[in-house]
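Undergrad: Have a look at this prediction, sequence included:
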Amino acid sequence: MSDKIVILAETKDNQLRNVTFEAIGAAKQVKPDGETVGIVCGSGDMENQAQEMIYYGADRVITVSNEKLENYTSEGYTQAIMEIIEEESPSGIVMGHTAIGKDLTPKIASKLGAGLVSDVTEIRLENEQLSFTRPIYSGKAFERKTITSDILFFTIRPNNIPMLERDESRTGDIQPKDIEISDLRTIIKEVIRKTSEGVDMSEASVVVAGGRGVKSEEGFEPLYELAEVLGGAVGASRGACDAGYCDYSLQIGQTGKVITPDLYIACGISGAIQHLAGMSNSKVIVAINKDADSNIFNIADYGIVGDIFEVIPLLIEEIKKIRQ
């Protein structure tokens, strides 16, 4: 088995997701002197995506272009990736712990007969022993795991493993590969996307989230403005989604998205345990709520007791002054 780590890239709107670059950083932590090989699947020309992986630390990138890979299906991507893995015989595989990563990696691990550590937030090397930290019990505790099988196979939570600096002077081989994709039981005829604006919440460094205290769909407008001046994304509690104030695609929590931004601003959110499971590992938490007894203040680094419709405009005004 070669001393190389394979990175399973993920794209969105024909662009590589940041978690792909973070996966390269994770590979370099695990095997600083090993070869890092990227795999990019899709349709059309993927040379630009492959080149970006090289700029961020990949040594070599294999691209698989096939019209049957235009949209993700577990069968199609598994066929393409397994053929490459069998040829490369890597010592490790890394991918982002995203919706696609959670679906694809267990299938590949099963076919390889390998263990899989999912949702890794930290990698440690102590006394020449690698360990991987991951949250359990909805983020209320953490466990450290070691991998004893031949292949180091793990997924990383976005915004936790630092990516390497982008270096346009780096060079590496880009190898297009033709792979036949056959016998697909699932064929995607059409993809209808809901219109979304702004930064992808799962990778945003700043998230402004609203709860029932926002009171209406119109009440989210100041949150969008605050997120815009901060270069962040907007999220919501399940209560706000259930009330029809916003779409469920914004839901954060145990039954929604789990995020780890650098800054999380909770606006009118009480702090139900299900919601905390999705954001409690944020690096800095700011809570704005007029109820001083709200549970959200128990985990907040900074708390503002006040009406969000009075506080948020003041924050926006001050931030704009600072950035002038």
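TA: That came in fine, so what should we check first?

Undergrad: going forward, measure contacts and count neighbours with C-alpha atoms only.
TA: Will do.

Undergrad: separation between the residue nearest to residue 224 when sequence neighbours are not counted and residue 8?
TA: Closest residue in space to residue 224, ignoring its immediate chain neighbours: residue 234 at 6.3 Å, by Cα to Cα, 6 or more residues apart in numbering. According to Cα to Cα, to the nearest Å, residue 234 and residue 8 sit 28 Å apart.

Undergrad: okay, pairing it with this:
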Amino acid sequence: MADVLVVVDHVEGLVRKPSLELLTVARRLGSPVAVVLGAGASETVSVLAGHGAERVLVSEAGEFSDFLVVPRVDALEAAVGRVSAVAVLLVSSGENKEVAARLALRLGSGVITDAVDVEVGEGGPVVVQSAFAASFTTRSRVSRGVPVITVKPNSAAVEAVEAAGVVEDLPVEFSEGARGVRVVSRSARAVSGRPELTEAAVVVSGGRGLGSGEGFALVEALADALGGAVGASRAAVDAGWYPHAHQVGQTGKSVSPQLYVASGISGAIQHRAGMQTSKTIVVVNKDPEAPIFELADYGVVGDLHTVLPQLTEEINKRKG
């Protein structure tokens, strides 16, 4: 069976959920081979083996934490040279897209980003994407070389499947450019207790219709009741109502949760581009002509200041 390289995102040995989703996708295509880089890489082995990784290529070189992007590209190029890969899968993020593009260039192959699914095809993996505010679904295939594919979080279910998880050291010869950009400092992100926006299964977002920054208390309460993350439209962020790190849209973050609740958001194309692949979309807006309703699976025409508290209360009542 052909190998499928899965690039694992982890924090000092703690594997992030989207990487486990990639192992599910990889098993459709062949035999998953996990590539784990950086400090704590060896601590991920048991988790990866428990989710289908037949082999785990490990490198804990200091370059991965001290320098940006290029050391990871060097390592993945070495990994591709070591296995008979039919594809390289990465979680779709800003940094991983750059890694994917650089790797594809070195391999003389093609790169496809923001996949929502990957299917088995006769000539290689077929990549499914959503385009133009989910108006179209495209299926593409890399026609030359080893396909490099970034997959959006929440595109597949995490499945616990025991596999061999054979650990192999991955020797990496770093290129001259690997030390071109050094990380000089890091700061911890404020902890909210909520899931990471791009990985959350539930996202509740607020927009201009909230009326003020104080209105986000309603969004936060609903998100907490659902165990979800909080998002914001560009208009809300530009008004200073919520931090930019929570912006959903073309110039913010792209999300693909199981449930997306848009409250007080008109649905400009910039925002829709960042949430169009959500599985179920619920809209609360007092304007029945708001463009966001075109994407809605369920819509409520009403004042969010009335609807959201009632919804939160009912959810908490049923949970209790």
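TA: Ah, there it is. This structure is a prediction, so every number in the text was calculated from the model and none was measured.

Undergrad: On the three-state scheme, residue 23 of structure 1 is what?
TA: Classification of residue 23 of structure 1 by DSSP: H, G, I helix; E, B strand; the rest coil places it in helix.

Undergrad: who's in contact with it?
TA: With Cα atoms under 8 Å, 6 or more residues apart in numbering as the criterion, the residues that contact residue 23 of structure 1 are 7, 94-96, 156, 161, 163.

Undergrad: Pick out whichever of those sits closest to residue 321 of structure 1.
TA: Nearest to residue 321 of structure 1 among those: residue 163, at 31.2 Å, using Cα to Cα.

Undergrad: wait, what's in contact with the residue lying closest to that closest one once chain neighbours are set aside?
TA: With Cα to Cα, 6+ apart as the criterion, residue 163 of structure 1 has its nearest non-adjacent residue at 4.3 Å, and that residue is residue 22. Neighbouring residues of residue 22 of structure 1 by Cα under 8 Å, 6+ apart: 158-159, 161-164.

Undergrad: same question, residue 71 of structure 2
TA: 63-64, 174-175, 178-179.

Undergrad: Determine which two of these are furthest apart.
TA: Greatest spatial distance among the contacts of residue 71 of structure 2 (Cα to Cα): 64 and 175, at 12.7 Å.

Undergrad: So for those two, which sits in the more crowded spot?
TA: Neighbour tally, residue 64 of structure 2 and residue 175, criterion other Cα atoms under 10 Å: the higher count belongs to residue 64, 20 against 13.

Undergrad: what's the matching residue for the residue nearest to residue 224 of structure 1 over in structure 2?
TA: Under the alignment (TM-score structural alignment), residue 234 of structure 1 pairs with residue 230 of structure 2.

Undergrad: Go ahead and confirm its match touches residue 203.
TA: Yes: counting by Cα atoms under 8 Å, residue 230 of structure 2 does reach residue 203; the two are 5.8 Å apart.

Undergrad: For those two, indicate the residue with more neighbours.
TA: residue 203 (32 against 26).

Undergrad: What's that one aligned with over in structure 1?
TA: Correspondence of residue 203 of structure 2 to structure 1, assessed by TM-score structural alignment: residue 207.

Undergrad: Quick one: map residue 285 of structure 2 onto structure 1.
TA: Residue 285 of structure 2 maps onto residue 289 in structure 1, by TM-score structural alignment.

Undergrad: meant to ask about residue 82 of structure 2
TA: Residue 82 of structure 2 maps onto residue 87 in structure 1, by TM-score structural alignment.

Undergrad: count of neighbours near that match?
TA: Per other Cα under 10 Å, the neighbour tally for residue 87 of structure 1 reads 8.

Undergrad: Let me know the distance separating it from residue 81 of structure 1.
TA: Taken as Cα to Cα, the span from residue 87 of structure 1 to residue 81 of structure 1 is 10 Å.

Undergrad: What of residue 173 of structure 1?
TA: On the measure of Cα to Cα, residue 173 of structure 1 and residue 81 of structure 1 end up 18 Å apart.

Undergrad: and if you look at residue 213 of structure 1?
TA: The gap separating residue 213 of structure 1 from residue 81 of structure 1 is 46 Å, by Cα to Cα.

Undergrad: Onto which residues of structure 1 does the biggest helix by length in structure 2 map?
TA: As assigned by DSSP state H, the longest helix anywhere in structure 2 is helix 304-319. The aligned range for helix 304-319 of structure 2 in structure 1 is 308-323, by TM-score structural alignment.

Undergrad: how big's the offset between the matching stretch and structure 2?
TA: Aligned to structure 2 and superposed, stretch 308-323 of structure 1 gives a mean residue distance of 1.3 Å (mean Cα distance after the TM-score superposition for structure 1).

Undergrad: Report the distance from that stretch to the chain centre.
TA: Averaging C-alpha positions (Cα atoms, centre = their mean, to the nearest Å) puts stretch 308-323 of structure 1 29 Å from its chain's average.
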